[in-house]
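Asker: coordinates only, sequence not included:
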């Protein structure tokens, strides 16, 4: 299959491949009389060499029923059937460790052909990645939803290919709300009022605020966006200590955490997975959640509703969007075969299969249009409608992984007793500046 950016690695790969084939053919003819019976069971050099691709991927499932291993087994089987001579081995690792496993493989010179990761910028900056147009056909690359494709670019060149996406909505327990005579809140004041009513009815977590180290950066950004700011401004500069952000975190500290409306576990010790598990047990009144929480709640028989994330004075204009990145490493040197596999992965059929298996959002126009028109998937479509205006992490910045780690470990200090939102956010801003410009120091 021809890629449409052949000048970066692919053409030279074909030249080298042709040279190897010619050399092998001469050697084979010279030795034919004495080794005529040898080589059975091996691919012959002149008929196309066997290529074994390797993909490192995270586990998206939460049970044996929807394990990612089953999904990839079906996708690989379909690809290998139509591409004899190319095999694909998929390593599935837990999300908590997959990026570390990948970093270790790259550092030791054993980079896979492809990987799904939460980051791509550092690998791209080090020259380790193929451009998306080195790998993908024109049709596949053009099918990505534009906001997601742009988020995978560095200086207008796409290296990160969106693989799975999600947005956030406010989940609320319908039974608890109906018993308390509540309707879904549209503003922060509404969140506080509803949480107070739920607390009076002994709901353990009126509003679950997961600022623990698992995913504090997500909950934090959701609130910062609803307060009118975020991690960066429209030009991409970090703005962690903006007045709006200081006010937002101050409101959380005084109006929710300080009033005992976030439950018995301190926010800094509450991970997202634990908050979702508590919601699925009926112990949470409200929590910001992504689509996979639907399945957990349904499995436990919890009646839930979803609503737009509340804003400071009205419904928030933007919500958090998250995408994971498919990336291709140059080290392995199989852009043609890796590209053919990616075209297969991003077919409408396979994108929809992944979406429905894991309650995540499709990243392509074709799959999104099909999902939007389907008679089912009603709640999933609510998340899909948020995607065009969603704000993503600044993944194009090489500084983001380190800053994200700082947010995970330190943001919760701002809402703890005696904590200072301004001091914590200013410290994070100094770290952000230092990561952007190492010569400036870390403050």
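Answerer: On my side now, so go ahead. Here the structure is a predicted model, which means the values were calculated and not measured.
Asker: hey, let's count contacts and neighbours off CA atoms from now on
Answerer: Fine.
Asker: Can you pull up the most central residue in the protein?
Answerer: residue 324 (2.7 Å; Cα atoms, centre = their mean).
Asker: name the element it belongs to?
Answerer: Residue 324 belongs to strand 321-328 when elements are defined using DSSP states H and E.
Asker: hey, where'd the helices end up in the stretch 251-400 of the chain?
Answerer: All helices of the stretch 251-400 of the chain, identified by DSSP state H, counting those that start in this stretch, fall at 272-280, 292-300, 335-345, 348-358, 365-373, 378-386, 400-410.
Asker: by how many degrees do the second one and helix 378-386 diverge?
Answerer: In other words, helix 292-300. Going by axes from the mean of the first three to the mean of the last three Cα atoms, to 10 degrees, helix 292-300 is angled at 170 degrees with respect to helix 378-386.
Asker: next one: the first one
Answerer: On the basis of the same axes, to 10 degrees, helix 272-280 is oriented at 140 degrees to helix 378-386.
Asker: Below is an additional structure, to be compared with the one above:
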């Protein structure tokens, strides 16, 4: 799953029917896990409702899996057949190439102003918004209540408590006292969560990466020495453990603790695992900043129709539609109005802990065109930092050098 997921395909933009009729084509990613809840169904219902009120506009939507959607859009753009809209995992390359509309050229002022500020800011390239947040998520520390009760321990609030809990779980024979997925699937997520809990991050200033900051080095020194080095992260080396494997192990009752997003709730509950969720522990107390993830809606300039695209997207971001999507896929709303409604609704109580973290969250530096390559490097390299004999300062230094070189090459 990209950052989150959803899909719909558009192929060029043309006229259908009268001279004033317009067809808009959208490519999106699929957030569903079966045909029964495919995002195609969500979009079909949304488009039907829109077209009833806008007889001159047709919206064609095709949904692709998260494994394919970004590549499909790239193929279309490279072939000179950009969709009108694409709901995908990144936007910065297209924005830097001048291919996208500015958000302010599309949305009405009330709709644009309703985006959650942290997410709206993450959609900017050099202070100008090009990516519209479409879905979001945060992370919490999940823990197995049954295993914790058996070990006589409480949910941790600090790194030291987390390590002590992991020791108790190990004594009880728990396979993964703390699951640390730094494998190539999604290591950039676990890495950022830990960096933030140690007071660091990927970009501690607006102008440059800070991968090898003193805070980040200290964090990974602790992980190497106090968790991995003491055998508290399970039988699979963190650099080879993928998130999906860690999640499956938690749902199977084999993990004491791990960082998770909302979809883990359903998977764990389906297997009968009793779990709790708390903010990520920090060096001295609960982490003040959580990791946030967002997927993006973009609009390409190639076919024009800015007015029609903007009107349709105003409808997409209507509160009731944002809530319907978020509830269907256990994701967080990207607008303030929908967030307020969800926060007060009893039916959304299970998502509220994640929602509470959103105002405190920090996202990947997706506005930097170098991020895709930097992220790929982190996925491949960060596991070495916590391996036996690993050197966090050296590994983070290599990643920083590569990121800085990329920034110079692409202009950020």
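Answerer: Good, I have the coordinates. The model shown is predicted, which means the values in this text are computed figures rather than measured ones.
Asker: For residue 250 of the first structure, which of the helices of the stretch 251-400 of the first structure is the nearest?
Answerer: helix 400-410 (15.0 Å; Cα to Cα).
Asker: Please work out which residues of the second structure line up with the helix or strand following the closest one.
Answerer: Counting by DSSP H and E, the next helix or strand C-terminal to helix 400-410 of the first structure is helix 421-436. Using TM-score structural alignment, the residues of the second structure aligned to helix 421-436 of the first structure are 392-407.
Asker: With the first structure overlaid, how far apart is the matching stretch on average?
Answerer: For stretch 392-407 of the second structure, the mean deviation from the first structure after alignment is 0.6 Å (mean Cα distance after the TM-score superposition for the first structure).
Asker: give me the stretch of the second structure that stretch 301-313 of the first structure matches.
Answerer: Against the second structure, the aligned range for stretch 301-313 of the first structure is residues 272-284 (TM-score structural alignment).
Asker: so stretch 65-83 of the first structure matches what in the second structure?
Answerer: Stretch 65-83 of the first structure corresponds to residues 36-54 of the second structure when matched by TM-score structural alignment.
Asker: Kindly report the same for stretch 107-126 of the first structure.
Answerer: Taken onto the second structure by TM-score structural alignment, stretch 107-126 of the first structure occupies residues 78-97 there.
Asker: ok, and for the matching stretch, which residues are buried?
Answerer: For stretch 78-97 of the second structure, the neighbour count (16 or more other Cα atoms under 10 Å) marks 81-96 as buried.
Asker: ok, now stretch 294-307 of the first structure?
Answerer: Of all the residues in stretch 294-307 of the first structure, those buried under the rule 16+ other Cα under 10 Å are 294, 296-297, 302, 304-307.
Asker: And the contacts of it?
Answerer: 169-175, 184, 276-277, 279-282, 359, 379 (Cα atoms under 8 Å, 6 or more residues apart in numbering).
Asker: And residue 182 of the first structure? What does it align with in the second structure?
Answerer: In the second structure, residue 182 of the first structure lands on residue 153 (TM-score structural alignment).
Asker: swap in residue 145 of the first structure?
Answerer: Using TM-score structural alignment, the partner of residue 145 of the first structure in the second structure is residue 116.
Asker: again, but for residue 256 of the first structure
Answerer: Checking TM-score structural alignment: residue 256 of the first structure goes with residue 227.
Asker: and that match, what does it touch?
Answerer: Contacts for residue 227 of the second structure (Cα under 8 Å, 6+ apart) come out as 163, 233.
Asker: quick revisit: between the buried residues of stretch 78-97 of the second structure, which sits nearest residue 286 of the second structure?
Answerer: Set against residue 286 of the second structure, the nearest of those by Cα to Cα is residue 89 (29.3 Å).
Asker: what's the spacing between the residue nearest to that closest one when sequence neighbours are not counted and residue 254 of the second structure?
Answerer: With Cα to Cα, 6 or more residues apart in numbering as the criterion, residue 89 of the second structure has its nearest non-adjacent residue at 5.0 Å, and that residue is residue 295. Taking Cα to Cα, to the nearest Å as the measure, residue 295 of the second structure falls 31 Å from residue 254 of the second structure.
Asker: after superposition, how close is the strand holding residue 324 of the first structure to the second structure?
Answerer: Averaged out, strand 321-328 of the first structure is 0.8 Å away (mean Cα distance after the TM-score superposition for the first structure).
Asker: which residues sit against that strand?
Answerer: Counting by Cα under 8 Å, 6+ apart, 112-120, 129-131, 135, 148, 152, 159-168, 338, 387, 390-393 sit against strand 321-328 of the first structure.
Asker: returning to what we had before: pipe the helices of the stretch 251-400 of the first structure into a markdown table and attach distance to residue 30 of the first structure per row.
Answerer: Shown next, in a markdown table, are these (distance: least, Cα to Cα, whole Å):
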| stretch | distance to residue 30 of the first structure |
| --- | --- |
| helix 272-280 | 64 |
| helix 292-300 | 62 |
| helix 335-345 | 31 |
| helix 348-358 | 47 |
| helix 365-373 | 53 |
| helix 378-386 | 63 |
| helix 400-410 | 55 |
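Asker: I'd like to know which of those is closest to residue 235 of the first structure.
Answerer: With Cα to Cα as the criterion, residue 235 of the first structure lies closest to helix 400-410 of the helices of the stretch 251-400 of the first structure, at 15.4 Å.
Asker: what sits against the match of residue 145 of the first structure?
Answerer: 334-336, 359.
Asker: Show the contacting residues for residue 221 of the second structure.
Answerer: Taking Cα under 8 Å, 6+ apart, one finds 386, 391-392 in contact with residue 221 of the second structure.
Asker: Quickly find the element holding it.
Answerer: helix 214-222.
Asker: Residue 331 of the second structure: how many residues sit nearby?
Answerer: Residue 331 of the second structure has 24 neighbours, counted by other Cα atoms under 10 Å.
Asker: so it touches residue 136, yeah?
Answerer: Yes: counting by Cα atoms under 8 Å, residue 136 is a contact partner of residue 331 of the second structure at 6.0 Å.
Asker: Give me the three-state assignment for the closest residue to residue 76 of the second structure other than its chain neighbours.
Answerer: Closest residue to residue 76 of the second structure apart from its sequence neighbours, by Cα to Cα, 6+ apart: residue 82 at 5.2 Å. What DSSP: H, G, I helix; E, B strand; the rest coil gives for residue 82 of the second structure is coil.
Asker: Can you tell me how far residue 82 of the second structure is from residue 191 of the second structure?
Answerer: From residue 82 of the second structure to residue 191 of the second structure the distance is 34 Å (Cα to Cα).
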